[in-house]
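Asks: Below: sequence and its predicted model.
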Amino acid sequence: MCRFLAWTGAPRYLEELVIEQKQSLVEQSRNALIGKTPINADGFGLAWYSPERTVPCFYKDTGPAWSDANLKQIAHHTKAGLFMAHVRASTGTATSRNNCHPFGHGRWSFMHNGQAGGHDRFRQRLDAMIPEHLYTQRLGATESEAIFLIALGHGMAADPVGAMARAVGQVEGLARRHGSTPHMRFAACWSDGARLFAARYASDRYAPSLYYRHCRKGVVVSSEPLDEVAGVWTELPPGRAIELRRSEVIGHDFDPAAHAMHEAPLPV
């Protein structure tokens, strides 16, 4: 599995969350406290949005986050009002930059913690669900990247939560027919630079952990709390999504299971 965090609100330096917290993302990469994988050393990535640009900037590498000097420099000098960061523990695919999160297309970025069970058994069918006009963006081999591209094909610009739920449900359906258990474990964040979305779901009762916290100037989303302050972190329930616009939190139902039994063709 993996660990990630995201911030939306007043601009702040990436290092404040990625490095400086007691249970920062770098600390989670070598000592995660929640979940079955305490070590997340199969690569890492950052995505951040500049007010002068319409698309995010990415920095990724394949080594452990705790030993990357460039990550420390970038996080120390980069300030953003919306950013995402991810440390990876592979569930089977290769350790490569193309398999590191976050993934991006246009103004959208996406990162995921979870898996589709038996992905290696239905990779060809999964790739066939990616719309033709987006398939050139299929750079890696993870089911996470495929979910992102399938969701884009379902119209994320018009319906960011619904499009993601349909994509997750369709991939879960593939795992039910051709893969293995767990059919779907899903905690994710995605953004268009103006809004940040997060969702939590599983086909069983073991949804990957996901929390959020209101701060004075924004909201942080994280796979696990970054500190030990009691009562300030809210656990997102399975089957729910949130939409964040700086400090505003809007709740949504997130029901991929409604789509998991269908392999409807994607729109062109």
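Replies: Nice, I can see it.
Asks: Going by C-alpha atoms from here, please, whenever you check contacts or count neighbours.
Replies: Will do.
Asks: And the residue most central in space within the chain, how far from Arg195?
Replies: Of all residues in the chain, the one closest to the mean position by Cα atoms, centre = their mean is Met111, 2.3 Å from it. Applying Cα to Cα, to the nearest Å, the value for Met111 to Arg195 is 15 Å.
Asks: second one coming, line it up with the first:
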Amino acid sequence: MCRWLAYSGSPVRLDELLYRPANSLVLQSKHARLGAETTNGDGFGVGWYGNVPTPGLFLSTEPAWNDRNLREIAAQLESGHVFAHIRASTGSAVQKTNCHPFRHGRWLWMHNGLIAGFPAVRRELTLAVDPLLFPEIQGSTDSEILFYLAVTFGLEADPVAAVARTVGLVEEVGRRHSVVNPIQMTVATTDGETTWAFRYSSEARSRSLFHSVDLSTLRHQYPDNPALHVLSDDARLVVSEPLGDLRGAWREVPESTCIVVHGGREELRPFTPVAPATAAADGVR
């Protein structure tokens, strides 16, 4: 499927995240260790926050390992909040509008997984998107539909509740179309200050997801490791798979969990989808 990383902390050059780690995201585009596919060569994208309100995007249909422009940009660009994604298509076209992250205002979104039986449920899910948001949908992926459903359900006000309602709708629609396990996902979204990441699947066998541990602890354990001195103490990473093999550096995000990262702190919360009938009974749009 795909691999991704979400970074927050002091500004860091992009190549420190994308190229330099032993199991870097660019390396994973050829040789993913924990993904459903070894190769993730159907394009990539990088989103970052700088000095303007709207995050920047660089998207390409080239495989990440073969894009000279990515290497040039990564060697120059610094940011304290970065989303990066390498894509393995589950059937939709290889085109820039299908590359993650997706953007709406200040918000970014990226996804690893799929909506099972998407051709059968696509129309109904698309029609559930707020009509005012519909013109913003540019591509043909299930991931982008998930994003705009979440925005429809209040992502900008309460991301956890919005994603819970989105997943609940996908499962309800899928099961009405005889899809046994409608959704598989690790999702990350951010407003440039806080990152929310979700690990969930209908069959409770979700794709891998990890978060980094406190760097000050690692520096104490490994004082001679130069890689640990590039990032600040408040730096945090949420990744599809660990970027290296340093013992104790990574913790797996449990099944059916949301991790919230803000200001160098992370909080893990149970994640449960909310069915449409439940949401309606609570008086939510």
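Replies: Now that the structure is in, tell me what you want to look at. Treat the numbers as computed from the prediction; the structure is a model and nothing was measured.
Asks: Which position in the second structure pairs with Glu248 of the first structure?
Replies: Aligned counterpart of Glu248 of the first structure in the second structure: Arg265 (TM-score structural alignment).
Asks: Give me the neighbour count for the nearest residue to Arg87 of the second structure once chain neighbours are set aside.
Replies: Of all residues not flanking Arg87 of the second structure in the chain, Cys2 sits nearest, at 4.7 Å (Cα to Cα, 6 or more residues apart in numbering). Residues within reach of Cys2 of the second structure, counting by other Cα atoms under 10 Å, total 30.
Asks: Quick one: residues contacting Cys2 of the second structure.
Replies: Neighbouring residues of Cys2 of the second structure by Cα atoms under 8 Å, 6 or more residues apart in numbering: 35, 37, 40, 85-89, 111-113.
Asks: on that earlier part again, Provide the secondary structure category for the residue nearest to the centre of the first structure.
Replies: strand (DSSP: H, G, I helix; E, B strand; the rest coil).
Asks: I'd like to know how far it sits from Arg121 of the first structure.
Replies: 23 Å.
Asks: what do you get for Cys100 of the first structure?
Replies: 21 Å.
Asks: Those two - which one has more neighbours?
Replies: Cys100 (28 against 14).
Asks: Would you agree the more buried one is in contact with Ser90?
Replies: No: contact criterion Cα atoms under 8 Å: Cys100 of the first structure and Ser90 do not qualify, at 9.3 Å.
Asks: Show me what the top helix by length along the first structure is in contact with.
Replies: Criterion DSSP state H: the longest helix present in the first structure is helix 160-178. With Cα under 8 Å, 6+ apart as the test, helix 160-178 of the first structure has contacts from 116-119, 121-122, 125-126, 147-148, 150-152, 154-156, 181, 183-184, 197, 203, 241, 252, 254-263.
Asks: Now with 7 Å, please.
Replies: Contact with helix 160-178 of the first structure is made by 116-118, 121-122, 147, 150-151, 154-156, 183-184, 254-263, as judged by Cα atoms under 7 Å, 6 or more residues apart in numbering.
Asks: Distance from the chain centre to that helix, please.
Replies: 15 Å (Cα atoms, centre = their mean, to the nearest Å).
Asks: in the superposition, what's the average offset of that helix relative to the second structure?
Replies: Following the fit onto the second structure, the mean deviation recorded for helix 160-178 of the first structure is 1.4 Å by mean Cα distance after the TM-score superposition for the first structure.
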